[in-house]
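1. Using only what follows, build the 3D model:
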Amino acid sequence: MGKKSFFLAFCFLFVLALLAGFGGSKQESSASESTLENEKSSNAHTEEKSKESSSKSTSDFKVTLLGTGSPVISMERFSNSTLVEVGGERFLFDVGRGAAQRLNQLDIAPGMIDKLFVTHLHHDHVMDFDDVLISAAVPDPRGGREHNMQVWGPKGTKDWVKNTLKAYKIDIQVRKTVESASGLDADVHEFNKEGVVYNENGIEIIAFEVDHGPMKPAVGYRINYDGRSVVISGDTTYSENLIKYAKGTDLLIHEVISVKHPEEEYKSEALKNIEAYHTTPEQAGEVFKQVNPKLAAYTHIALLMPEEEAKLVERAQKSYDGEVVVGVDLMEFEIGEEVKVIEP
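-> Prediction:
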C-alpha cells in the first residue's frame, strides 16, 4: 500500500471513529435524559403520594358535616347533622335525615355513636334519632353500642326521647330478646339554662341560647379542647348571644338562608316569616366579622333558588373579609394551628 492509500484509509477510519463517538454520546445523552425524566416522574409521584397522605391525615380534633341541608328533601344535602371527633371521642350534634347513612359512608356504624347533642326539636334536626339508636342492634363487625345512648338537649328533650322510645317499644323489646341487643335505650341530660353541659377528659361543651323565632328553646354549642374550639350555631337568626359565645373560635359552623334575591320582594308572608328566624348571608357576614373565626363554614343551607344565584359567600363578604366556605355533606375540617378543609 502506498503512502497516499495509507493516508486515505487512516482518514476514513478516523471519520468512522468520530461518527461512532458522536452516536455513542447521543445515546448516552438520551439515556441520561431518560433517567432524569424517570427521576422527575418518580419525585412527582412521591410528592403526589405525600399530598394524598397529607389530605388523609388524622387529627385529634376533627369535624365532619354529615348533613348540610334543611327540611327540603334532597339527595345531595341531607338534613342537619354534624360529627365532632375530639380527644378520642365522638359526639353527634343533631341527627337529621340521613345521619345514619352518612355515618356509614365514613365507616362508622351507628352503634359506635353514644353521645348526641340536640340544638332544638324541629324534625329536620332529630328525625334520624330512631335509626341511629336502634341500628346498634344490627350485627356489625365494627361494633355495637354497649350502653345507653346519652342525649343532651334543652327543655323538651326528655319528652321527645321518651315518646320515641315508646313508639318503638315493641321493636326494641324484640331486638333485646332475639338479638340480645344492648344500647337501645337512652339517658337524657336536659338543661334549662346555658353554660357548661359536658366536661370530661379535657373536652368542654358549652350550650348557649340562640334566636330561632317561635321555636323555643333553641341552642348552639361551643366545643373547647386543648386551646382550640368549634362553634355550631344551630338554627338562628342574627344573634348577639351567639357572637358572645363564639368570639375567637377556630371554626364557626353557621346556618344560612336565601329565599329571595336581595333586591326582590317576598313572594309570600310565610317566606318572610321563615327568613325572619334564620340568617341571611348579609347577617352571617356581620356575625363572622364580630366573631373573627379562623374559618367560617355554612351549613343548614336553605335556598329557594339555584346555589350559584344565591351568592352566599359574596354577600357575606360585603362586610367580612375572612374566609368563608359553603359546606357540603361529608366535608371535613381538621382543627390545628390552622383549620384544614378536606373536600369529600
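2. going forward, measure contacts between C-alpha atoms and count neighbours the same way
-> OK.
3. got the residue ranges for the strands in the stretch 51-200 of the chain?
-> Taking DSSP state E, counting those that start in this stretch as the criterion, the stretch 51-200 of the chain contains strands spanning 61-67, 81-86, 89-93, 115-117, 149-154, 186-191, 195-200.
4. in the last one, what counts as buried?
-> Think strand 195-200. By neighbour count on 16 or more other Cα atoms under 10 Å, the buried set for strand 195-200 is Val197.
5. The helix or strand that comes right after it versus strand 195-200: what angle between them?
-> Sequence-wise, the next helix or strand downstream of strand 195-200 (DSSP states H and E) is strand 203-209. Going by axes from the mean of the first three to the mean of the last three Cα atoms, to 10 degrees, strand 203-209 is angled at 160 degrees with respect to strand 195-200.
6. how far out from the middle of the chain is the following helix or strand past strand 203-209?
-> Later in the chain than strand 203-209, the nearest helix or strand by DSSP H and E is strand 219-225. Centroid separation for strand 219-225 versus its chain: 16 Å, with Cα atoms, centre = their mean, to the nearest Å.
7. what's the angle between strand 219-225 and strand 61-67?
-> Using the same axes, to 10 degrees: strand 219-225 against strand 61-67 is 150 degrees.
8. Strand 219-225 to strand 149-154, inter-axis angle?
-> Using the same axes, to 10 degrees: strand 219-225 against strand 149-154 is 120 degrees.
9. Show me what strand 219-225 is packed against.
-> Under the contact definition 3 or more Cα pairs under 8 Å, 6 or more residues apart in numbering; DSSP states H and E, strand 219-225 sits against strand 203-209, strand 228-232, helix 240-246.
10. possible to save those as TSV with mean neighbour count and distance to Ser29?
-> Formatted as TSV, those follow (neighbours: other Cα atoms under 10 Å; distance: least, Cα to Cα, whole Å):
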stretch	mean neighbour count	distance to Ser29
strand 203-209	20	62
strand 228-232	22	56
helix 240-246	19	63
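11. And these: which comes nearest Lys294?
-> strand 228-232 (10.2 Å; Cα to Cα).
12. other SSEs contacting that closest one?
-> Counting by 3+ Cα pairs under 8 Å, 6+ apart, strand 228-232 packs on strand 219-225, strand 251-258.
13. Which stretch among those strands is buried most, on average?
-> strand 251-258 (a mean of 25; mean count of other Cα atoms under 10 Å).
14. can you list contacts of the helix or strand just after that strand?
-> Per DSSP H and E, the first helix or strand lying C-terminal to strand 251-258 is helix 269-276. Contacts to helix 269-276, defined as Cα atoms under 8 Å, 6 or more residues apart in numbering, come from residues Gly213, Thr237, Ile257, Ser258, Val259, Tyr266.
15. before we move on, back to that, out of the helices and strands packed on strand 219-225, nearest to Lys158?
-> Of all those, strand 203-209 comes closest under Cα to Cα, at 16.6 Å.
16. Give me the angle between that closest one and strand 89-93.
-> Going by the same axes, to 10 degrees, strand 203-209 makes 10 degrees with strand 89-93.
17. Another sequence for comparison is provided below:
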Amino acid sequence: MKVTLLGTGTPILNINRFGISVLVEAGTQKLLFDAGRGAAMRLHQQQIPLRDLSAIFISLLNSDHITGLPDIYATAPLPTDDGRLRKPLLLFGPDGIDNVARGTELLFKDQNRMRMLEGEVVEPATHIIAKRVEPGVVYEKDGVKVIAFLIEHGHVKPDYGYRVEYGGHSVVVTDDTTYSANLVAHAKDADLLVQSVAIGSRALEKAAPDYVNHFYGYLASPEKAARILVEARPKLAVFAHISLYSRPGIPRARVDELRERVQSVYDGKFVIGEDLMSFDIDEHGVRQAEYSPEIRQKEPV
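-> Next up, the predicted model:
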C-alpha cells in the first residue's frame, strides 16, 4: 500500500497546503479520500492520471472536502497523452452526496454537450454514480476493502472516517474529527493513521479560551489528538488537515509547539504532514518515502 497526502490544509487559502485530500493506493485500486482544493493538480504532480481513480470517498460535505471534485470531474474525461476517463465517476459520501453529484453534472451540462459534439468527451464520462455511505463495508474489490465509520465533528453529522484494508495491512483516514471511542476502535493497531489536528497557541488559549475551545469541540486539540494515538497505537500516525487558530496581536502556534504538545502525551511515532508526503506499507513495516516537494512551505505549519 502507498498513501500520499495530496492536501493537508483547511478552507483557508494557503498555496503550500492545498485542501484536504489523501490518495490510498492498494493493490490495483487508487482510492481518493476527500477532494479538497487542488486535488487534481496534486494528482498530476504525482503523475497519477485522473482516469485511474477507482473511487472517491467524501467524509463530510463541508466545502473544503469537495471543492476539488468539479475539477476532477471536468478534467478526467478530456483526451490526454495517457488516456482519458470513459466511464462514470464513482463517488461515495454521506447523506446529501447525490446533491453534490447532480449539482456537479448540472454545472457542466452545457460544456459537456459542447465537448461531446466535438468528440472531446464520451457520454458515459459525463455521469457520476453517487452512493450514500452507511457504517460498515462500503467498497470491496480485488482484495481491497473500505469500511466507513462515524466520527465526531461537533454538530456536523454524519461525518465519516474510512479504514482501508488490503493484504493484511490497514490505513485509517479520519479528516475532520475530535476524540471518539468509535474512532479509536476502528483505528486500533492500524499501520498508518491519518489524523486531523487543531491548535491555538498557549497565548491564544489563555487570552480567548471560549474562542479556541469552540473549535476544539470540532477538531482535536494536540492533547486530544495525542489521546487518540495513545489508545489506538498505530504503527505510524501522520497529521493532516492542520487547523491553526489566531487573532490579531497574539502569536500563533508553530510546528514546534504542536510537536511538543503531542509528545507530552504520546511516546509513539508521528509525522506532521505536508503536501506531497507519501508513505509505503508492506511486510517490512511503514516508512516515509523520500520527500522533496516542488513547493515548500514558507512558514512552519
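18. burial of the equivalent of Ala136 of structure 1 over in structure 2, as a residue count?
-> The equivalent of Ala136 of structure 1 in structure 2 is Ala76 (alignment by TM-score structural alignment). Close neighbours of Ala76 of structure 2, defined as other Cα atoms under 10 Å, add up to 23.
19. cool, Pro11 of structure 2 as well?
-> Pro11 of structure 2: 17 neighbours (other Cα under 10 Å).
20. Counterpart of it over in structure 1?
-> Match for Pro11 of structure 2 (TM-score structural alignment): Pro71.
21. right, and its match touches Met127 too?
-> No. Counting by Cα atoms under 8 Å, Pro71 of structure 1 does not reach Met127; the two are 10.3 Å apart.
22. any idea how far Ala246 of structure 1 lies from Glu240 of structure 1?
-> Using Cα to Cα, to the nearest Å, Ala246 of structure 1 is found at 10 Å from Glu240 of structure 1.
23. can you pull out the strands in the stretch 201-301 of structure 2?
-> Using DSSP E, counting those that start in this stretch, strands in the stretch 201-301 of structure 2 cover 236-245, 270-272, 278-282, 285-288.
24. Stretch 13-25 of structure 1 maps to which residues in structure 2?
-> By TM-score structural alignment, stretch 13-25 of structure 1 lines up with nothing in structure 2.
25. May I have the residues that are in contact with the equivalent of Ala35 of structure 2 over in structure 1?
-> The equivalent of Ala35 of structure 2 in structure 1 is Val95 (alignment by TM-score structural alignment). By Cα under 8 Å, 6+ apart, Val95 of structure 1 lies in contact with Ser79, Asn80, Ser81, Thr82, Leu116, Val118, Asp124, His125, Val126, Met127, Asp128, Phe129.
26. Going by distance to Leu65 of structure 1, which of those wins?
-> For those, the nearest to Leu65 of structure 1 is Thr82 (4.8 Å; Cα to Cα).
27. And the aligned residue in structure 2 for the closest one, how far from Ile56 of structure 2?
-> Counting by TM-score structural alignment, Thr82 of structure 1 corresponds to Val22 in structure 2. Relative to Ile56 of structure 2, Val22 of structure 2 is positioned 10 Å away (Cα to Cα).
28. can you check Ile129 of structure 2 too?
-> For Ile129 of structure 2 relative to Ile56 of structure 2 (Cα to Cα), the value is 10 Å.
29. re the thing from before, look at Val22 and Ile56 of structure 2 and report which has more neighbours.
-> Val22 (28 against 19).
30. if we can go back for a sec, redo the helices and strands packed on strand 219-225 of structure 1 as a markdown table? Include distance to Glu33 of structure 1.
-> Formatted as a markdown table, those follow (distance: least, Cα to Cα, whole Å):
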| stretch | distance to Glu33 of structure 1 |
| --- | --- |
| strand 203-209 | 56 |
| strand 228-232 | 50 |
| helix 240-246 | 57 |
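31. that older thread, could you identify which of the strands of the stretch 51-200 of structure 1 is most buried?
-> strand 61-67 (a mean of 26).
32. what's the angle from that strand to strand 228-232?
-> Using the same axes, to 10 degrees: strand 61-67 of structure 1 against strand 228-232 is 20 degrees.
33. helices and strands around strand 61-67 of structure 1, which ones?
-> strand 81-86, helix 99-105, strand 295-303, strand 332-335.
34. of these, which approaches Tyr221 of structure 1 most closely?
-> strand 81-86 (11.4 Å).
35. Aligned against structure 1, show me the partner of Thr67 of structure 2.
-> Match for Thr67 of structure 2 (TM-score structural alignment): Met127.
36. wait, Ala208 of structure 2
-> Per TM-score structural alignment, Ala208 of structure 2 is aligned with Lys267.
37. Where does stretch 257-268 of structure 2 end up in structure 1?
-> The aligned range for stretch 257-268 of structure 2 is 311-322, by TM-score structural alignment.
38. what about the matching stretch, how long is it end to end?
-> Termini of stretch 311-322 of structure 1 sit 16 Å apart (Cα to Cα).
39. Next: stretch 205-214 of structure 2.
-> 11 Å.
40. Check stretch 122-135 of structure 2 too.
-> 34 Å.
41. what's that stretch in contact with?
-> Against stretch 122-135 of structure 2 from outside (Cα under 8 Å, 6+ apart): 73, 77, 85-98, 101-102, 105, 112, 116, 147-150.
42. Please repeat the previous calculation with a cut-off of 7 Å.
-> 77, 85-95, 97-98, 101, 105, 112, 116, 148-150 (Cα atoms under 7 Å, 6 or more residues apart in numbering).
43. dump the residue contacts of the closest residue to Thr119 of structure 1 other than its chain neighbours.
-> Leaving aside its sequence neighbours, Thr119 of structure 1 sits nearest to Val219 (Cα to Cα, 6 or more residues apart in numbering; 4.9 Å). Shown in contact with Val219 of structure 1 (Cα under 7 Å, 6+ apart): Thr119, His120, Ala207, Phe208, Glu209, Val210, Gly234.
44. in structure 2, which of the residues you listed remain in contact?
-> Among the contacts of Val219 of structure 1, the contacts conserved in structure 2 (both residues aligned by TM-score structural alignment, their matches' Cα atoms under 7 Å) are Thr119, His120, Ala207, Phe208, Glu209, Val210.
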